[in-house]
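Enquirer: Below is the sequence, then the predicted model.
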Amino acid sequence: MESRLSSSTSILGNHSDLLALLAFKDGITQDPLHIMKSWNHTLHFCKWTGVICNPANQRVTLLNLDSQRLVGSLSPSIGNLTFLSAINLQNNSFHGEIPQEIGRLTYLQDISMGFNSIGGNLPSNLSHCTNLRTLNLSYNNISGHIPDQLSSLSKIHYFGLAVNSLKGSIPPWIGNFSSLFTLSLGRNSFQGSIPDDLGRLCRLGKFQVSGNDLSGEIPSSLYNISSIYFFSVSVNRLQGSFPIDVGLNLPNLQIFYVDLNNFTGSIPMSLSNATELEEIDFGGNGMTGPVPMNLGSLKHLIKLSFQNNSLGSGQSSDLNFLIFLNNCTNLQALSLAGNLLGGELRDSIGNLSSLITELVLGSNLIHGSIPAGIGNLASLTLLGMEANLFSGSIPATLGKLKKLQKLYLNDNRLSGLIPSSLGNLTQLIGVFMEKNNLEGNIPASLGNCQNLLELDFSYNKLNGTIPKEV
């Protein structure tokens, strides 16, 4: 009697799963890859594309339709897939709201619906999915506040709501998620301060709150979470200075983005202790003082940006740190524009990484001649040296930069001829040399630069005619 009862319960369960999947299919309005073609009565639903069942009871446990170009809305019947543990609908074009019925799925551990067009509010009934470990709804159109009911998701490991239209403050109770590894809330409209409670997230690896409207100072407790490898607070209204021991307390840092805020104080020398650092961006703040000499010890460094601060003091020693960056053999982008850096550029600049594609030094107080050694940086696509005090002639060695696309030498004190070797730079899109003291003719060799869209030689002492080749 008992086995007959369990058997009939299983059949009923199988039937409810079948009906729920068919209702899901009915919500699909476009299916260019014909994924739903297999979803028919000639095949058992456990064999349908994207459907995985428990072999013991033939109940649906996984729905995986990642990147299938599906368009449609989510049927409330999804809440009838009682044994569902994971649903992956990432990178499709689902729209409408997430049905509240999803809260019935108490076995659910993974919701991945990023990169869709899902709107509405976050369903408060998600609070019943207390086994949830991954909630990834990034890159959608979800609005409203994060419901306080979600504080019950105590097993959450990945909390991803970036690039939506969420507002209000970041809930302090997120600090109770003791297993949290990824907190991704960037590019929303969150306001207020970063809660001090987040400092209790002792397993946190990725902290991403950039692109909001957050204010106040970063809680000091956050700087003590030694497991953090990705730290991004860019594009907010945060202020204050950085602890001098930040690199000692965050030894696993790989990414450190604090750009476009209102931070002040000096660049912490201890960053060199975070030996795994790959990308550092302090751009667009009010940082002062020298650039630390010891950043050259960061062997994995790929990007270093200090642009648009108040670093340096117009002194000859301001650029001494550059020679140590020659040790960063993986460096691809160096941006120091918009500071108060003085001194002369040494020929050793040509010993920077052979991988460097962007060298941006504009709007500083650098004087002297442009070193010929820059011609050794064969991977450069962007060279920005505008609005400085450079004098002397333009070195012919710039003609060795075969990958260069944009060259900014405007607003300096350069004199002499425009080197004909620039005609070797066939990838050039823009050349800006206005407001100098350049003489002679425009070289006909520039006619080789077939990709040129912008060419500005105004406010110089050039003569002759524009070559017909140009």
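Expert: Arrived safely.
Enquirer: Only C-alpha atoms from now on, for both contacts and neighbour counts.
Expert: OK.
Enquirer: Helices of this structure, start to end?
Expert: Secondary structure of the chain (DSSP state H): helices located at 2-26, 246-249.
Enquirer: tell me which residues in the longest one are buried?
Expert: Spelled out, it's helix 2-26. Of the residues in helix 2-26, 13-14, 16-25 count as buried by neighbour count, 16 or more other C-alpha atoms under 10 Å.
Enquirer: hmm, back to that, adding distance to P292, write the helices of the chain out as JSON lines.
Expert: Shown next, in JSON lines, are the helices of the chain (distance: least, C-alpha to C-alpha, whole Å):
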{"stretch": "helix 2-26", "distance to P292": "58"}
{"stretch": "helix 246-249", "distance to P292": "13"}
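Enquirer: just so I know, which of those helices lies nearest N327?
Expert: Ranking the helices of the chain by proximity to N327 (C-alpha to C-alpha) places helix 246-249 first, at 19.2 Å.
Enquirer: Other residues contacting that closest one?
Expert: By C-alpha atoms under 8 Å, 6 or more residues apart in numbering, the residues outside helix 246-249 that reach it are 223-226, 253, 268-274.
Enquirer: Put this next to the first one:
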Amino acid sequence: MVSTCPKRPGNPGVLILLTLPLLLLGAIKINCATLPDNSTDVLWLQAFRHEIISDPSGWFSSWNSSANHCLWPGVRCSRAHLGRVVALQLVGLNLAGQISSSIGNLTFLRTLNLSTNGFSGRLPPLNHLQKLQVLDLSVNQLQDSIPDAITNCSSLRIVDLAKNILVGEIPPKLSLLYNLSHLRLSRNKLTGIIPPTLGNITSIQRLVLSYNNLTGSIPDELGKLTNMRNVALGGNRLSGGFPRCLFNLSKSLQVLALESNMLSKQLPPNIGDALPNLQELFLNTNVFEGRIPASLGNVSGLGRIQLEINNLTGEIPSSLGKLSNMYVLNLRNNNLEAIDIQSWEFFSALTNCTSLEWLSLAENQLHGAIPNTIGNLSSILDYLYLGGNELSGTVPPSIGNLRNLTFLGLGNNNLTGTLEEWIGKLIKLKHLNLQMNSFIGPLSSFLGQLTHLIDLDLGNNKFEGPIPSNIGNLQQLSTLNLSSNNIQGDIPTQLGSITSLTHLDLSSNKLTGRIS
């Protein structure tokens, strides 16, 4: 046990505190010889408090000697061992300072949660905390590397150091934490490879290493983690093909997030059959090529598919229409094709996805008319983005059935016709982008009914006639682009009443008057 008593050197007039350096700068005088073992924890808490340089909420005002330390806010003591601290939880208090090394002397501590504060400096030495099960220091400003000594905390089940400024490599010795179920190191500045030794932590269920600077391939050893439910490795510089080793996790894996890396080659055709329990799949912003595996349609519980910003080609498989639980489908910015009736069959199939809230097929190679079945898409669809394709013809009036839309993007296509038949029905719209098409006719008076609009972009079309005076009803409007049309007449005075407007472009028209 670490001694709490000061020792005197040869000069009896000089007192050196070996274990509690500068404890309260001499303001607290302690006769350690008279303190029982179960009272020393209060000293370590006081030393911890002394390192806090900012306490804006006054949390520590009640941390004083007049009250039992087991009653201090954020402190919980053992029932079996009088006075011994088993939990210290100070979350979201905007505390600042360094985490005192005295924390490492709370040898009965099981939970240490100091997340969402402003602690800086190094991780404190915790190697004596062999009872510690939960370590959460996330969302702080901790620096330096992760010490190997953390592996002495052999009872750890949860380690969360996310959203700090930690550097260096992930210690391979973390594999010694055999009881670990959650390891979260995301959003730091960690470098190097993913240690293959992590494959030895067979109890782990959640591995989150995303948004660091990790390199290399995803190690095959992760395939040994058959209890894994969540793998999040996105936002790094990982390379290689899709990690087929994860197919060994077929019974457990629910969330797979590999987005924003440099992964390449084709997706395995049997991915859906090999991972039947997937609920969320993030493979976006990589360099994957080839077709979207039709087997994804066999994953009945799949709710979210994000494959945007890759080099995927071919047709969109109609089998995705079997995913009745799917609420997000994002295939934006690929080279996916639809050139005839057969290749558009997927769109009709998606009408079976009654949970769909977000659909983005923008920036692909979709040709021809928008299918009339667009109006049969999910009644709860909130976001629909078909911009940046080669769509032509008129917009089916049935689109007006999608009355819960808040975002509609049809820009950068070859669409024609007027808006009157459908635009006024989409009264929940906040963002409407129809730019770079060939829409004709007067600006619909129905625009004034879209009172929730924040962004309205109708630029580079063939609209004509005046700006409707009821555009003044759009009091939440921030961006308005009507440029490069054939709009005529006076600028309505009502436009000047929209105080939220920050971006206005009426150029390249035939307008007169002024905004007052």
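Expert: Perfect, thanks for sending it. All figures in this text were calculated on a predicted structure; none of them were measured in a lab.
Enquirer: Would you give the TM-score for this superposition?
Expert: The TM-score (TM-score structural alignment, normalised by the length of the first structure) is 0.94; 462 aligned residues with a C-alpha RMSD of 1.9 Å.
Enquirer: Just tell me which of the helices of the first structure ends up closest to R187 of the first structure.
Expert: Closest of the helices of the first structure to R187 of the first structure is helix 246-249, at 24.9 Å (criterion: C-alpha to C-alpha).
Enquirer: corresponding residues in the second structure for that closest one?
Expert: Alignment of helix 246-249 of the first structure against the second structure: residues 271-274, by TM-score structural alignment.
Enquirer: ok, how many other residues are close to the corresponding residue of the first structure for C70 of the second structure?
Expert: Aligned counterpart of C70 of the second structure in the first structure: C46 (TM-score structural alignment). Burial measure for C46 of the first structure: 20 neighbouring residues, criterion other C-alpha atoms under 10 Å.
Enquirer: The counterpart of L88 of the second structure in the first structure: how many residues sit nearby?
Expert: By TM-score structural alignment, L88 of the second structure lines up with L63 in the first structure. L63 of the first structure has 20 neighbours, counted by other C-alpha under 10 Å.
Enquirer: Check the contact between N424 of the first structure and G399; I expect there is one.
Expert: Yes: distance between N424 of the first structure and G399: 5.7 Å, which falls inside the contact criterion (C-alpha atoms under 8 Å).
Enquirer: residues contacting the aligned residue in the second structure for I142 of the first structure?
Expert: Alignment note (TM-score structural alignment): I142 of the first structure maps to L166 of the second structure. Each residue near L166 of the second structure by C-alpha under 8 Å, 6+ apart is listed here: 142-146, 188-190.
Enquirer: tell me the two of these that are most distant?
Expert: Farthest-apart pair in those is L142 and L190; separation 12.6 Å (C-alpha to C-alpha).
Enquirer: got the contact list for the nearest residue to the match of I142 of the first structure once chain neighbours are set aside?
Expert: Leaving aside its sequence neighbours, L166 of the second structure sits nearest to Q143 (C-alpha to C-alpha, 6 or more residues apart in numbering; 4.7 Å). Contacts here follow C-alpha under 8 Å, 6+ apart; on that basis Q143 of the second structure touches 120-123, 164-167.
Enquirer: 10 Å - rerun?
Expert: 119-123, 164-167, 188-189 (C-alpha atoms under 10 Å, 6 or more residues apart in numbering).
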